[in-house]
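Visitor: okay, predicted coordinates and the sequence, questions at the end:
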Amino acid sequence: MFSEQVPLLNIHQSTPRRTTLCDKCHNTFVSHTPHPPVPTELLKSCGVPTNIQISETLSFIADEEREIDRYDVEILKLRHAMDCLESEKAEMREKIRDRKGWISALRRIPPEILSQVLQEWSDMDEYDLEVRTQEISAHTLRMSHVSSQWRNVIISLPRLWSRFAVSMEDTIKFRNADDLINLHLERAGSHPLLLHLIVKTKAPPEELFESRLGPHGDSILRTMARALPRCKELYLGVEDEFLLLLEKGLQGSSFPMLESFSDEFTDGHRPWSSSDNQVVSSFCAHLHNAPRLRRLFLASDYLIRTVMLPYGQLTRIHLITLSLTVAKHILQVCTSLSALTVEGLCDPVAPLPVPAVLQNLTYLDFRGCNTDCLTALFQSVTLPSATYLSIDAHLPPHSDFGRTVAWHSETEFISMLERSAAPLQEVHLFFNDVYMTSDRLAKLLPLCPQLTSLEVSVSTRPEDNMEQWAMVPQLLQQLVAEGSSHELSLAPRLAQIDLSERVVLESTALSIAELALRMAESRRLGSDGMQVLKKVRVECVLQSGDKGQTSHMLKDECLVLGTKGLECELILKLEQSAAEEVWELDADEEPLIY
């Protein structure tokens, strides 16, 4: 029976355990209670231990618990030593990191070069600080945290802190936005500012001023108002009641640094609607007195029609929409104008009795203008200094859009070029359902002897089916340098050609492509007085035909020109659906680009 078994101590004899703590000094840790474990057969048996066995086991437990305390003390000593080693190891890593940083390539960059690099990096972003309803982006501040060296260099460059975009179309939720703006304004120092400010809240106008913007938005707007006199470029789209606060921020300074002003509104509506608005008039009085104002980008001609601006000192004007009446006014009073861009010319009126001579105008770009307005415009101007001309002509609203017609303004256009005798270098013509007649087209290139880049895009109606309307073949034919008398060729400085036309017959497209290759080859080598042609791009749209067969006929010739150093691109497209006005490439065909 179990009660007759020998005591536990005598079942197994256990050797004391020795643990070496140090191989160098042979320091060991020896267990003082080498009691044997409980035999497995006893643990699996169903017997009951005797009183002697219980007493003996309790004695073993007491000894082993005291031994555990000894283990804990020793482990604590070892852990402390390990912690010391880990700490010393971490310190050593920091030293290594600091030493590598000290001799790093970035630290060896001279401050003047690092300054230039950081400024180039900054120019990759449009703004240094962007505050919007749901996000804040502070590019410069983030980069200033890279290292103390970078921070010192960045803080020493006020320009990197001077460009702001603040858009408040709802309540601003960021408490620190105003602090960030003030930090950037402080670090910008006296450097002129670029500010893009949009304030368009969804709250009803009858609500209190502060409640419409929220407490943070109200604080931001007041901060921006104080910064207005420091602006060099100002993009503004605000409602009238907010404009009043901005006007107070000027404090009679009248934009002493302002060079560029834009009334930009995100939904396309002009920001100020009533012509008798005293707030608008008061604000624009500061624009009138801005001594350095040179550039205007306006959503409409509203300001030009209703307030006085410093027209005589303006050099660049960009308008989204412009009535011809106001255009005539601009031509008469903006004597220093060098660039004019209009994205929509409307309200045709009689031309000026005597064409305005714009001696300084070098850049003219009219987009999306109907032919009636262009007729009056061409009759009203003389451009003796123009080097860039872009015209996008389409039929007026009352015209029949079901057919292609001759360009009503072509006579006036050619007459303007003749009396201007301008040194045009770039000409871009876009015709939508209009075309130039052969006799007028023949006069275009002789009037542009210094032309270096020509782009013509013609869109005709497939149902017209009149091959003689194709303008591109006529232009290419004129540009072919015949024989050895290259000095007599038209546009001898032409280096880049981009032509596009909707055609109705495969034979016409093939003729255009062959003419393009012939012209490119004739001008490829150049001669005395003739610029070497560098790039030719011709795009044709076929109403029907075998594009694949035509493409293969041209491929070899393109390859030959490509090996001779000319970038030649011929694109043939098939009409997908004339009714839908959609033009696509076949899925299995790629443009011929060599």
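Guide: Cool, got the structure.
Visitor: alpha carbons only for contacts and neighbour counts from here, please
Guide: Fine.
Visitor: surely residue 350 forms part of a helix?
Guide: No - under the criterion used here (DSSP: H, G, I helix; E, B strand; the rest coil), residue 350 is coil, not part of a helix.
Visitor: ok, structure two:
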Amino acid sequence: MDLSPQEVDCLRTEAENLEFTLQHLSNRRCLILRQINAAKSTARVLPTETLSTILAFACRQPNLDDIKAQPNLGNHCSRDILRFSHVSSRWRSVAFSIPQLWKIMTIQVHAFLDIQRSADVLALHFRNAKAQPFSLCVCYPLEEGIHINLDPITDILFQEQHSERVAWLELRGWYPRAWLSRISHNFPNLKHIRCDDAAPRNPFLYLNPPDSAPHLTPPNLESLSLSRCLVIIETSWEKITRVNLTSQLIWTCAQILFQCPNLVEFRCTRTFHVTEEEEEPIPEPFIVAIHTFPYLTHIEWGYQSTDWDRAILRHIRLPALKYMSWYSYVYHVDMAGYVASFFDVLSSAQATLEELHLLGQTFWNENQLQQLLSPLKHVHHISLDKGEGNAAGALVSVLTRPGFEGEDNLPSLRALTIGFCLDEWNLHGTENHLSWLSIRVVEMLQNRLTKSSQFVVDIRMDWTEGAQERVRKMIRDGADLKVLDDGEEVEWL
């Protein structure tokens, strides 16, 4: 095709324009791609402060004060900060720069565990935690007869530069006497020891005699938690403020109680004697001296022995007590002496006691409960569980009628809980008996709600129709009342 000179010039000009346009579009495309990549990079690279906050939240741990106040917090295993450090080199750099993320470690022992790697990770935790107080939990929930050699972990833990930084040591599922015997002045910052032996052994074999128990000498121990095992503390008992004992000899519990004058919390449950056939005699020192615990605010005692209960109660005074849970097993013939001893303890705590929980197969009557509760002006929650005879009815009657001085018994009461002691009434009680009890409870509620803004009642009882309607009417009239049955709201409200 022949083109004139003018047409050739036009095409040449158009080609030049297209080349310019293509170059412009190419530049524009590159700019757009750079902007997109920059946007992606900005989204991926978080500010260091934000990333630090995310890691701290993801690997958050309860602090030692919370764990001491609520021992079950120590049950949850620590999250592995190493998982987050593997996301990228930058995440690793940030994670390794925050000592708080490395101060707690849990080792879950199992048959296929790489012990050497766990020891290496433990050393890494110690190194990265720097000067932070360190907490170590070793879980060993293996069947009896299976043995795992933990020497590599032991070698790391008992190095002096590591042991001197351990503040919390928890051994779950096992009772390593050799480990515990090595806890000495090389652990100057150890504040809490928890040992829970889950092995299904006969307790009379591993707790008797106490001479076989490991001896510990940490100089600054403050909290001790033992379950199905025993240790002997040879350092100052005066620094120990919290004790939690489970499945122990009654003698051991009493001995520890009276050796710790500065206790703040004392829990003792499921105790027993040296032999199954007879009760252990009460040693003479506990029959002489009265011990005042000026800082004890929380006590739980769970043992079924009239003599030991009375001996403990007779010789303790608790002027700072706020919470008391006492499990007892007392027959009719022993109630007089038991109530007198219990009254002395409650009288010493009358200015501070806020919660009182009476547990166990004890034959309370109205006069005994009236005497027991008369000095208590600040109790806002009382509970009764497993009481024998008409214990629950006696308690409701005492809370309904005036006290010795004409005012209500427990004038600050805001919550009442009555548990399994009502099962016999529900199964075998007559309709008249249930009607009487329901009426007394309603009368008590009407009296209490005229003097307080709210009330919670939790009773395992079949309410009569008449009592249910009276309760519904109180709520319609504006009463702030909650009615529960074993912690669950009743269906008829």
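Guide: Happy to help now that I have it. All values reported here derive from a predicted model rather than from experimental measurement.
Visitor: might one say that residue 542 of the first structure is in contact with residue 571?
Guide: No - using Cα atoms under 8 Å, residue 542 of the first structure is not in contact with residue 571, being 10.6 Å away.
Visitor: which one of the two has more residues nearby?
Guide: Set side by side, residue 542 of the first structure and residue 571 show more neighbours around residue 542, with 24 against 17, by other Cα atoms under 10 Å.
Visitor: the strand or helix carrying residue 252 of the second structure vs the first structure, mean deviation?
Guide: Using DSSP states H and E, residue 252 of the second structure falls within helix 250-259. In the superposition against the first structure, helix 250-259 of the second structure averages 3.5 Å from its aligned positions (mean Cα distance after the TM-score superposition for the first structure).
Visitor: show me what that helix is packed against.
Guide: Of the remaining helices and strands, none touches helix 250-259 of the second structure by 3 or more Cα pairs under 8 Å, 6 or more residues apart in numbering; DSSP states H and E.
Visitor: buried residues in it?
Guide: By 16 or more other Cα atoms under 10 Å, the buried positions in helix 250-259 of the second structure come out as 250-254, 256-258.
Visitor: remind me, longest helix of the second structure?
Guide: In the second structure, taking DSSP state H as the definition, the longest helix is helix 5-44.
Visitor: helix or strand next in line after that one, which one?
Guide: Downstream of helix 5-44 of the second structure (by DSSP H and E), the next one is helix 48-58.
Visitor: what's that following helix in contact with?
Guide: The contact list for helix 48-58 of the second structure (Cα atoms under 8 Å, 6 or more residues apart in numbering) reads 79, 84, 91, 94-95, 98, 100-101.
Visitor: check stretch 124-144 of the first structure too.
Guide: With Cα under 8 Å, 6+ apart, stretch 124-144 of the first structure has contacts from 122, 150-152, 154-155, 160-173, 177, 181, 184.
Visitor: now swap in stretch 230-243 of the first structure and tell me
Guide: For stretch 230-243 of the first structure, the external contacting residues (Cα under 8 Å, 6+ apart) are 190-200, 255-266, 271-272, 279-280, 283.
Visitor: which residue ranges form the helices in the stretch 401-550 of the first structure?
Guide: Applying DSSP state H, counting those that start in this stretch to the stretch 401-550 of the first structure gives helices spanning 410-420, 438-444, 471-479, 506-524, 547-563.
Visitor: just these: most buried one?
Guide: Ranked by mean neighbour count under mean count of other Cα atoms under 10 Å, the helices of the stretch 401-550 of the first structure are led by helix 506-524, which reaches a mean of 21.
Visitor: helix 547-563 and that one, what's the angle between them?
Guide: Going by axes from the mean of the first three to the mean of the last three Cα atoms, to 10 degrees, helix 506-524 of the first structure is angled at 0 degrees with respect to helix 547-563.
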